[in-house]
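1. Next input, structure requested:
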Amino acid sequence: MSAQNSQGIQTLLDAEREASKIVQKAREFRTKRVREARDEAKKEIDSYRQTKEEEFKKFESEHGAGNKAAEDDANKEAETRIKEIQDAGKKSQDQVVSDLLKAVFEIHPTPHIEV
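-> You can find the predicted model right below:
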């Protein structure tokens, strides 16, 4: 009976070792698969990023020229208006100075009336 118990224990130990090997292989397989999935996802992300960057560069080149032209037009218009304002200021500069001096030197005193 003791030999039978010993053989039964040995069979259980062998089964436990075999189960341990199967579990270890499953862990290794899972770890390997996780790494492969991560690498695959990284490649997909890089590919997607590259595609979107190319789309953005294309969009920027197509629409950037229009913005540059509009910006140049706006700058030209602003320069023209500034020049007009400066010219108007130069034309009436003498009159403005004269009016200011007249307002300062010609005093018209008026009595203060309380209401």
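
2. going forward, measure contacts between C-alpha atoms and count neighbours the same way
-> Will do.

3. residues near Gly64, how many?
-> Residue crowding around Gly64 was assessed by other CA atoms under 10 Å; the count is 13.

4. one more, for comparison:
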Amino acid sequence: MKSQGIQTLLEAEKEASKIVEKARAYRTQRLKDAQSEAEKDIAALKQKNDAAIAEFQKKFEGSQSKEQGTLDKKTQQQLEDIKRAFDAKTDELVAKLLDRVASVDPQPHRNLSKPSKA
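-> All right, here's what the predicted structure looks like:
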């Protein structure tokens, strides 16, 4: 009778061990599945964000090059205006410089005091 009770306990222990092992395997598999699902979600989100960024860049890249072209034209026009002004005033500037250099009017410095007679 005792051996039959011991045998029953051993069988129950084996059965419990199998159940615990199945539960562990199930939990491990669920963790792997959850991780795999999370990786898929992350990849999908990343792909969606990359597509949105690419669309945004494409949308504003064209306007940026258009603005760059407009700025280049304005800059070129301003450079041409400066060059024309320089060419128009060069002769006048040279004449003024030569006039100032050629006409020297020596005067004592305003801080120079006359020597006192003592």
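
5. Any idea what the TM-score is?
-> Overlay of the two chains. TM-score (TM-score structural alignment, normalised by the length of the first structure): 0.71; 111 aligned residues with a CA RMSD of 2.7 Å.

6. counterpart of Gln29 of the second structure in the first structure?
-> For Gln29 of the second structure, the aligned position in the first structure is occupied by Lys32, per TM-score structural alignment.

7. Walking through the first structure, point out its helices one by one.
-> Taking DSSP state H as the criterion, the first structure carries its helices at 2-91, 93-105.

8. would you turn these into CSV with distance to His112 of the first structure?
-> What follows is the helices of the first structure, written out as CSV (distance: least, CA to CA, whole Å):
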stretch, distance to His112 of the first structure
helix 2-91, 36
helix 93-105, 19
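
9. out of those, which comes closest to Pro111 of the first structure?
-> Taking CA to CA as the criterion, helix 93-105 is the member of the helices of the first structure that comes nearest to Pro111 of the first structure, at 18.2 Å.

10. Just want the angle from that closest one to helix 2-91.
-> If you take axes from the mean of the first three to the mean of the last three CA atoms, to 10 degrees, helix 93-105 of the first structure sits at 80 degrees to helix 2-91.
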